[in-house]
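Peer 1: no sequence on this one, just coordinates:
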């Protein structure tokens, strides 16, 4: 249960939002339990429902908000570097708290890409955005996350 609440927390801005997502996800899980074909896959099945519920929540709550996406001359194909690997060395609770401060679009893409391991094509499909938008949101979100971590003194890292 705590693990799935943690997944909800990664996608939410506040603990209250996370609890709402968690409750909604488990209502779906209980309603769809009869659809589970392979009980050995229960953990991944539950996690998938929780993530999809979080994405649905994100999409519902941002419908009226405009995602600020400016597709300019950003090098979308830039390879991930040392600054990406450093996220995996941070205390997860600290990282989740800082990620929760990010704007909705950045937060969703960072969670889906770095933590849940989705490709940009998968993220685009899940969020109903263009693949290039996913790449842009990731790059900008990563840059903002690094700045926030540096500002809090959590990560003394200078970009190359």
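Peer 2: Good, I have the coordinates. Source: prediction; values computed, not measured.

Peer 1: can we go C-alpha only for contacts and neighbour counts from here?
Peer 2: OK.

Peer 1: can you give me the helices for this protein?
Peer 2: Taking DSSP state H as the criterion, the chain carries its helices at 2-11, 15-32, 42-61, 82-85, 92-99, 104-110, 120-127, 131-151.

Peer 1: name the stretch among these that sits most buried.
Peer 2: helix 104-110 (a mean of 25; mean count of other Cα atoms under 10 Å).

Peer 1: so which elements touch that helix?
Peer 2: helix 2-11, helix 42-61, helix 131-151 (3 or more Cα pairs under 8 Å, 6 or more residues apart in numbering; DSSP states H and E).

Peer 1: make JSON lines out of those and add distance to residue 23.
Peer 2: Putting those into JSON lines (distance: least, Cα to Cα, whole Å) gives the following:
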{"stretch": "helix 2-11", "distance to residue 23": "9"}
{"stretch": "helix 42-61", "distance to residue 23": "10"}
{"stretch": "helix 131-151", "distance to residue 23": "27"}
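
Peer 1: structure B:
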């Protein structure tokens, strides 16, 4: 598979495969952590950014270009690269469809589940429609952020207040 003149091509191909593995892991982790949600579960769509759509289009266009060039030049590395890039685009598309879940026992954000005990602060950047959380899990302070729809800000905040604060 990795026959070719250029070791850089092989390195780039391996890097793309590693990125695909990372996205598949995130999808799997999200699927697995969804099972931790209990009680009343509310799902919020995460709107895709323009950057994500541009990146997706770039991956697909580059993949198609590499496929055509690889076939014309009978270059197996270019063909492999094109297949990997198209697979990366598809996996990236699936990964960007990740949802935000708010349940009675915690929040699933960016493939990670947090209980309300781990949630220390939360807020919204209304200009960018970002939902931001400060959490402490496994003795580490971290923050999580994701895009939300502007119309979801109030219901999301109300649910967190209800489950975290009992209000």
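Peer 2: It's in. Predicted model, so just to flag it, every value in this text is computed and none were measured.

Peer 1: could you get me the TM-score between them?
Peer 2: TM-score of the superposed chains, computed with TM-score structural alignment, normalised by the length of structure 1, equals 0.28; 76 aligned residues with a Cα RMSD of 5.5 Å.

Peer 1: correct me, but residue 11 of structure 1 touches residue 53?
Peer 2: No - using Cα atoms under 8 Å, residue 11 of structure 1 makes no contact with residue 53, being 10.0 Å away.

Peer 1: shared neighbours of those two, which are they?
Peer 2: Shared contacts of residue 11 of structure 1 and residue 53 (Cα atoms under 8 Å, 6 or more residues apart in numbering): none.

Peer 1: tally of neighbours for residue 114 of structure 2?
Peer 2: Using other Cα atoms under 10 Å, residue 114 of structure 2 is surrounded by 20 other residues.

Peer 1: tell me which other helices or strands the longest helix anywhere in structure 2 touches.
Peer 2: Assignment by DSSP H gives helix 7-34 as the longest helix of structure 2. Where contact means 3+ Cα pairs under 8 Å, 6+ apart, helix 7-34 of structure 2 is packed against helix 76-95, strand 106-109, strand 112-115.

Peer 1: hey, which of the ones you listed is tucked in deepest?
Peer 2: strand 106-109 (a mean of 23).

Peer 1: helices or strands up against that strand?
Peer 2: Against strand 106-109 of structure 2 (3+ Cα pairs under 8 Å, 6+ apart) you get helix 7-34, strand 100-103, strand 112-115, strand 140-147.

Peer 1: distance from the chain centre to it, please.
Peer 2: Put simply, strand 106-109 of structure 2 sits 14 Å off its chain's centre (Cα atoms, centre = their mean, to the nearest Å).

Peer 1: now do stretch 51-63 of structure 2
Peer 2: Relative to its chain's centre, stretch 51-63 of structure 2 lies at 15 Å (Cα atoms, centre = their mean).
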